[in-house]
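Can you look at this prediction? I've put the sequence above it.
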Amino acid sequence: MKKMIMTMGLAAMAVSNVSVADDTIKIGVAVYGLQGEFMQLWSKAAKNHPMVKSGDVELTIFDGRYDALVQENQFDTMITRQFDAIIFVPVDANACASAVSKAAEAGIPVIGSNTRCNTEQLASFVGSNDVKAGEMVANNVLDKIDHKGKVVILEGPIGQSAQIDRFEGIKHVLDSNDDVKVVGQRTANWSRAEALALMENWLISHQASLKGVIAENDEMALGAIEAIKNSGLDVNSIVVAGVDGITDALKAVKKNEMETVLQDAEAQAQGAVDVALRHVVKGKYAPQSKIWENYKSELDWNDGMSAQYNIPWTPVTTANVDKLLSARQ
């Protein structure tokens, strides 16, 4: 009966903005970790979804602390507490499957976002194509070094879908550039500090000949830049590129210190909330986030029933960086 009341109330609200505060929907959000800025931006955007701000949705965000077992335990908690839906940003593309299976057995829809989970039991996925991101970050470096010379690759946590897919895209590009030689490839776990340490070692070995750094995220790219500066080198002597468009990376682009592409945290997070609500309502629901209007030429709402929603990447340039920075205020 409660579900029927919520469905009727939300359907009415989608048309007439009638409050359904007495039947608050509970959505749990399991993210891989909140240490980095990108997932902080993602989480903040989810909390700013219109339905959450109005009080019609109670959003609980769980910090997975970069541990698949912690995330599975959090799923157990959400299932026990009978959440209406779960949004999942997994730390591991394969280990996540058992948690999703538990929720599916309990009748709770799970919406994947940002990082993939290798299971067919997700109700939907709202994220971006990380293979494309890998191709873009590799080309950002190779175009500036004339497609020849020595480069290093900084990878994300091994086994996470963003690491797997971004490296696939990087490899696509490198495979067609025989004059580019990879002289170092290690994971820095999305960490600026770990990337700095790795880059310091690579500079000792290859300082005279290293031409570029292909980093699978901005935090690691920024760590590489810090190492270059600490070594006394001209920051522009080695081309560095990353992925995500976090605030410090945007500032570095403005200073001509690196290249990056923007991953739209707001669109991914708020899109996932809208899709989760559609699966809870199981009837007429009009999406409440502005992101569907922002991307209307590239993103079809399809009544919230698509298996996958791919948010486009935005190349960051000197022409658009000020606008992107102003949106962070």
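Yep, it's here. Numbers count the residues shown, from 1 in each chain.

from here on, contacts and neighbour counts on C-alpha atoms
Fine.

what are the ranges of the strands in the stretch 201-329 of the chain?
210-215, 239-241, 261-262, 308-310, 314-315 (DSSP state E, counting those that start in this stretch).

again but with the stretch 51-200 of the chain, I slipped
With DSSP E, counting those that start in this stretch as the criterion, the stretch 51-200 of the chain has strands spanning 57-63, 85-89, 110-113, 124-127, 149-155, 180-187.

Dump the ones you listed into a markdown table; add distance to residue 223 as well.
Output for those, formatted as a markdown table (distance: least, C-alpha to C-alpha, whole Å):
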| stretch | distance to residue 223 |
| --- | --- |
| strand 57-63 | 24 |
| strand 85-89 | 24 |
| strand 110-113 | 26 |
| strand 124-127 | 25 |
| strand 149-155 | 10 |
| strand 180-187 | 13 |
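
let's bring in a second one:
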Amino acid sequence: MNKMTKIALLTSSLFFANSVVAQAAPVKIAVLMYGMKAEFVQLMEKAAKEHPAVKSGDVQLTMYDGRYDPMVQNNQAETAIQTHADAIIINPMDYEANIDVVTMANEAKIPVIVTNARLNTYKMTSEVVSDDVLGGYLEAKSVLKKMNCKGNVVIIEGPKGGSGEIQRGHGNDKAIAECVAGNIKVLERKTANWSRAEALPLMENWLQKHKGQINGVIAQNDEMALGAIEAIKSANLNVKDFAIAGVDGVSDAIRAVQAGEMVSILQDAHAQMQGSIDVALHAVKGDSYQPQSDIWKQYAGQMNWDGGEAKRYSVPWTEVTPQNAAQLLDARK
């Protein structure tokens, strides 16, 4: 073998080795969560870390805590772009203000997937969400069914301006409108910002202001429903005398369902996040990418992969019942 042949082989080997290294580089995905305090968001974070591509090292995740501030999320999107994220997943705080994240990602030619909450734009790569109008409708319907469409309700809302508050509110109103006009009265309607701690004093005040008049509590998430339950118990009232519902299927709410204290409509945090990662990976890698999460089999026929090209993936809702509660809790161990 002459000198020139050896040099050519060495050069070829180095090129091949560099190509392998380049191919092995993990896909960098920035995940912008609106906040990290609530259990539901923590379930999403857990699901992200358990995605097969993350566990294998094929994906490098960077999780951002938006601290319940849309401007913080917008700034974090700038950071993700500057640090050369290959894709961005955002769980947005604000329906309007966080459109900037989509705009910035599009300008940087970075795929952006919206998950859990929604944005007032269709310029994202895709969204993996649940139908919040339907979720709000289902929870309100359960409350009104227990009340036989007669009596007084209070509505504890999510953060004003968020898609959850807007769309679940539409669903609440739709269910109320289906009762005979005038048979249901909404005594109070106010935000507790998804917070159990904020819902407790709010409900305490309403119980004092409307003594003996509140029959139902429509809380736009489980944490706020649980805060209302604490307030009712603190007032030495029987929780089972009230019709109460929330949305999310957090662990304490599932236990409250088992105790007969409330209804919860489960929003699948695992499916929303793992689905978002699969869609993001398809956007980065192209049609050769095949989804790795088990959620596509779980929801086959209800939510299909569609080649990773769908503009919107709608994760189904599941009502938590005494029959499925234990199984749902066991899945989180």
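Done, it's in. For clarity, every value in this text was computed on a predicted model and none was experimentally measured.

Which helix in structure 2 has the most residues?
When structure 2 is parsed with DSSP state H, its longest helix is helix 3-24.

re earlier: out of the strands of the stretch 201-329 of structure 1, which gets nearest to residue 285 of structure 1?
Closest approach to residue 285 of structure 1 among these is made by strand 308-310 (17.1 Å; C-alpha to C-alpha).

Now that closest one on structure 2. Mean distance?
Strand 308-310 of structure 1, aligned to structure 2 and superposed, deviates on average by 0.3 Å (mean C-alpha distance after the TM-score superposition for structure 1).

What range does that strand cover in structure 2?
Under TM-score structural alignment, strand 308-310 of structure 1 corresponds to residues 312-314 of structure 2.

coming back round to it: out of the strands of the stretch 201-329 of structure 1, which is closest to residue 232 of structure 1?
Of the strands of the stretch 201-329 of structure 1, nearest to residue 232 of structure 1 by C-alpha to C-alpha is strand 210-215, at 14.6 Å.

ok, back up a step: so how far is the longest helix of structure 2 off the chain centroid?
Helix 3-24 of structure 2 has its C-alpha centroid displaced from the chain centroid by 46 Å (C-alpha atoms, centre = their mean, to the nearest Å).

what's the answer for stretch 312-329 of structure 1, then?
That offset, for stretch 312-329 of structure 1, works out to 17 Å (C-alpha atoms, centre = their mean).

How about stretch 75-84 of structure 1?
Distance, centroid of stretch 75-84 of structure 1 to centroid of chain: 24 Å (C-alpha atoms, centre = their mean).

That stretch aligns to what range in structure 2?
Against structure 2, stretch 75-84 of structure 1 falls on residues 77-86 (TM-score structural alignment).

Which positions in that stretch come out as buried?
77, 78, 80, 81, 85, 86 (16 or more other C-alpha atoms under 10 Å).

So which of the residues you listed are in helices?
Of the positions in these, 77, 78, 80, 81 sit in helices, assigned by DSSP H.

My guess is residue 234 of structure 1 contacts residue 228. True?
Yes. Using C-alpha atoms under 8 Å, residue 234 of structure 1 makes contact with residue 228 at a distance of 7.4 Å.

okay, the two: which has more neighbours?
Using other C-alpha atoms under 10 Å, the more surrounded residue of residue 234 of structure 1 and residue 228 is residue 228, with 21 against 12.

all helices for structure 2, in order.
3-24, 39-49, 52-55, 70-82, 99-107, 132-146, 163-177, 196-209, 222-234, 251-258, 269-285, 295-298, 325-330.

what separates residue 135 of structure 1 from residue 175 of structure 1, distance-wise?
11 Å (C-alpha to C-alpha, to the nearest Å).

Which one's more surrounded, these two?
Taking other C-alpha under 10 Å, residue 135 of structure 1 and residue 175 do not tie; residue 135 has more neighbours (20 against 10).
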